[in-house]
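what follows is a predicted structure for the sequence shown.
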Amino acid sequence: MNQEQLNRMHFASGFIAALDQSGGSTPKALRLYGIEEDQYEGEEAMFDLIHQMRTRIITSPAFTSEHILAAILFEMTMDRQIEGQYTADYLWEKKGILPILKVDKGLAPLENGVQLMKPIPNLKELLERAQDRHIFGTKMRSVIKEANPAGIHAIVAQQFEIGLEIAKAGFVPILEPEVDITIADKEKCELLLKAEIQQHLAKLTEDVRLMFKLSIPTVDGFYSDLMEDPHVVRVVALSGGYSRKEANEKLARNPGLIASFSRALTEGLKAQQTDEEFNTLLKSSIQSIYDASVQ
């Protein structure tokens, strides 16, 4: 674990840019970017286009370490290059931004009100490659759809089990048990979720460091006590389907909680924009998310 990078993530001001759309979410991300599915053929062309989009964002003069702590990358992005460097090296060496890798393989079918992660059969090999690519941390997502104690217990247990394996390999894992923002019992889910998280944190050895990526809570400041736990490097928030404006407003009411936005970050960016238009909008978006993150 790189101590300089760990200190930056723990103490510096800023937010995390989530640029990790995978196979299932890439077509939607491209549509929002102004590229329809009839404009490309096959997965290879699709991933080439999404890498072009990510490259345009990362190389933009608006995308700097002044406001951005880290960027979450899809596995293929880790293995691709930007201006002759692997993406993680470009982020850290040219931009001073920490590279984080999405490691999950998507969601399992709904059971007990939650969607666990699918198995990650090649995790050991993936982490070895991530070490070679100079990755700082990882991220993995599962989803809570109802306040089912058995389901939430299972989702947190899975996140911690795999997270500890990742931590032992020298990375800082981000555990992401997302609560669906549209459900009626969201607040009850959050109560059950935090209680499960706290039980697992209490059992950790002193040397373990991890992060959480959580839905913006119903009750302002609800995760403040998690931020105080010595094992927790940072608690970050996903936008969860909120617009950028709404996500920023909710985030700003939660001191210490910082953004890890995807759609809310790229909202309004289009392939057809000139570089000046693209960079101006991206700068404005980054500034607004930063401001909400440092309240």
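Right, received. Where do you want to start?

CA atoms for contacts and neighbours, from now on please.
Will do.

do you know how far Gly170 is from Gly163?
11 Å (CA to CA, to the nearest Å).

between these two, which one's more packed in?
The neighbour count for Gly170 versus Gly163, taken as other CA atoms under 10 Å, is higher for Gly163 (24 against 18).

centre of the chain to stretch 204-221, how far?
Mean-position distance between stretch 204-221 and its chain equals 13 Å (CA atoms, centre = their mean, to the nearest Å).

end to end, how far does it reach?
24 Å.

may I see the buried residues of it?
By 16 or more other CA atoms under 10 Å, the buried positions in stretch 204-221 come out as Val208, Arg209, Leu210, Met211, Phe212, Lys213, Leu214, Ser215, Ile216, Pro217.

mind checking the SS state of the first one?
Secondary structure, DSSP: H, G, I helix; E, B strand; the rest coil: Val208 is coil.

show me where the stretch 151-295 of the chain has helices.
186-201, 224-227, 244-252, 263-266, 275-293 (DSSP state H, counting those that start in this stretch).

any idea which of those is most buried?
helix 263-266 (a mean of 23; mean count of other CA atoms under 10 Å).

and the contacts of that one?
Ala17, Ala29, Ser239, Gly241, Tyr242, Ser243, Arg244, Ala247, Leu282, Ser285, Ile286, Ile289 (CA atoms under 8 Å, 6 or more residues apart in numbering).

7 Å instead?
Outside helix 263-266, the residues within contact range by CA atoms under 7 Å, 6 or more residues apart in numbering are Ser239, Ser243, Arg244, Ser285, Ile286.

turn the residues you listed into a markdown table, columns for distance to Ser260.
Listed next are those as a markdown table, based on distance: CA to CA, whole Å:
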| residue | distance to Ser260 |
| --- | --- |
| Ser239 | 7 |
| Ser243 | 13 |
| Arg244 | 12 |
| Ser285 | 13 |
| Ile286 | 11 |
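
re the thing from before, any chance of the helices of the stretch 151-295 of the chain in JSON lines, plus distance to Phe47?
Output for the helices of the stretch 151-295 of the chain, formatted as JSON lines (distance: least, CA to CA, whole Å):
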{"stretch": "helix 186-201", "distance to Phe47": "34"}
{"stretch": "helix 224-227", "distance to Phe47": "36"}
{"stretch": "helix 244-252", "distance to Phe47": "25"}
{"stretch": "helix 263-266", "distance to Phe47": "17"}
{"stretch": "helix 275-293", "distance to Phe47": "20"}
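
got another, please set it beside the one above:
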Amino acid sequence: MAFEKQTQQMASGKGFIAALDQSGGSTPKALRLYGVTEDMYDGDEAMFGEIHAMRSRIILALDFTSEKVIGAILFERTMRGEVNGKPTAQALWEDRGIVPFLKIDKGLEDKANGVQLMKPIDGLAATLADAKGFGVFGTKERSVIYEANADGIKAVVAQQFELGKEVVAAGLVPIIEPEVDIHSATKAEAEDILKAEIAAQLDALADDQTVMLKLTIPTQDGLYDSLADHPRVLRVVALSGGYSTDEACDRLSRQPKMIASFSRALTEGLSKQQSESEFNDALGSNITKIFNASA
């Protein structure tokens, strides 16, 4: 019952997906932006405790509800933690009405052919089974494209869909994320190649295999509209890719069939030192901007 309701929310719900999935490598930077510097915690456990406290504060904030936020992507430690005395995914869905996803990629291989493929994911079957047990709806997996290299892009998309099929077989919905670097000198050309490769992979899916796509906001407005209309695609979402909140929202507002899935742009201007009202006001302002750009 919950899965059908969550599927409907993902397919047609108004709002955006919050990306709360910074991993070990990006956590110190996320904490610094939040006003928590390395001298304020000792070791990885304390670091992850700080980031979990930040994510819990966001999840429990006044405006962080399904009225504007329809989904949230979690880091594995966050999924295994608790918010308000409940497992995080359960708290998201039951208390906030927000569909939970899990980031499953384990980092990137070295750059080759203008791209970075995903590293192998150890223990994938067990992680997917655990995610299903926690009430997670889907997964997210990221690769990066730096240049319009046809062989590299083909390899990225093939790897993404191969993994996506494993996720579908486990009863979850994959968010396939082949990010095109916003600083690429051949961004528009790379996006054209990427679109064609994704379309070919979508056409090869079976009728019971449904995916979501998370893509860099394209240089050509509306480029991915045809992918959003594909019968095997539940939704196309956009990553902020390093753009400021305002620029990301401006660019997204010109994409008729994409909604946001922002990370850094969502937490811009938030600080541990803020009072609850200051924090809620800052987060609420970001949420409203991103919601409006996604509408």
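Here it is on my side, so go on. All values derive from a computational prediction rather than experimental measurement.

how about the buried residues of stretch 204-221 of structure 1 in TSV, adding distance to Leu175 of structure 1?
Compiled in TSV, the buried residues of stretch 204-221 of structure 1 are given as follows (distance: CA to CA, whole Å):
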residue	distance to Leu175 of structure 1
Val208	13
Arg209	11
Leu210	8
Met211	6
Phe212	5
Lys213	6
Leu214	8
Ser215	12
Ile216	15
Pro217	16
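
among the residues you listed, which lie within strands?
Using DSSP state E, the subset of the buried residues of stretch 204-221 of structure 1 located in strands is Leu210, Met211, Phe212, Lys213, Leu214, Ser215.

residue with max distance from the center of structure 2?
Asp39 (29.1 Å; CA atoms, centre = their mean).

doesn't it fall inside a helix?
Yes - Asp39 of structure 2: assigned to a helix according to three-state DSSP.

ok, it to Ile176 of structure 2 distance?
To Ile176 of structure 2, Asp39 of structure 2 is 36 Å away according to CA to CA.

Ala196 of structure 2 too?
Distance, Ala196 of structure 2 to Ile176 of structure 2, using CA to CA: 15 Å.

again, but for Gly284 of structure 2
For Gly284 of structure 2, the distance to Ile176 of structure 2 - CA to CA - is 28 Å.

how many neighbours does Phe64 of structure 2 have?
Other residues within reach of Phe64 of structure 2, judged by other CA under 10 Å, total 22.

which one is it nearest to, not counting chain neighbours?
Ile58 (6.8 Å; CA to CA, 6 or more residues apart in numbering).

Gly152 of structure 2 now?
Here the residue nearest Gly152 of structure 2, using CA to CA, 6+ apart, is Asn113, at 4.8 Å.

alignment lookup: the one you found to structure 1.
Counting by TM-score structural alignment, Asn113 of structure 2 lines up with Asn112 in structure 1.

all the helices of the stretch 1-150 of structure 2, residue numbers only.
2-12, 27-33, 43-59, 76-80, 88-91, 124-134, 150-169.

so which of those helices comes closest to Asp229 of structure 2?
helix 2-12 (11.0 Å; CA to CA).

which parts of the closest one are buried?
By neighbour count on 16+ other CA under 10 Å, the buried set for helix 2-12 of structure 2 is Gln6, Thr7, Gln9, Met10.

for the closest residue to the first one other than its chain neighbours, give me its contacts.
Pointing back at Gln6 of structure 2 there. The shortest distance from Gln6 of structure 2 to any non-neighbouring residue, by CA to CA, 6+ apart, is to Val99 (6.1 Å). Counting by CA under 7 Å, 6+ apart, Val99 of structure 2 touches Gln6, Ile70, Gly71, Ala72, Leu92, Trp93, Phe137.

and if you look at Ser285 of structure 1?
Applying CA under 7 Å, 6+ apart, we find Ser285 of structure 1 in contact with Leu265.

to which residue of structure 2 is it aligned?
Match for Ser285 of structure 1 (TM-score structural alignment): Asn286.

Glu43 of structure 1 now?
If you follow Glu43 of structure 1 across to structure 2 using TM-score structural alignment, you land on Asp44.

equivalent analysis for His200 of structure 1, please.
Using TM-score structural alignment, His200 of structure 1 pairs with Gln201 in structure 2.

tell me how many other residues crowd the spatially closest residue to its match that is not a sequence neighbour.
Nearest residue to Gln201 of structure 2 in three dimensions, chain neighbours excluded: Phe161, at 7.1 Å (CA to CA, 6+ apart). For Phe161 of structure 2, the number of neighbouring residues by other CA under 10 Å comes to 20.

thank you, goodbye.
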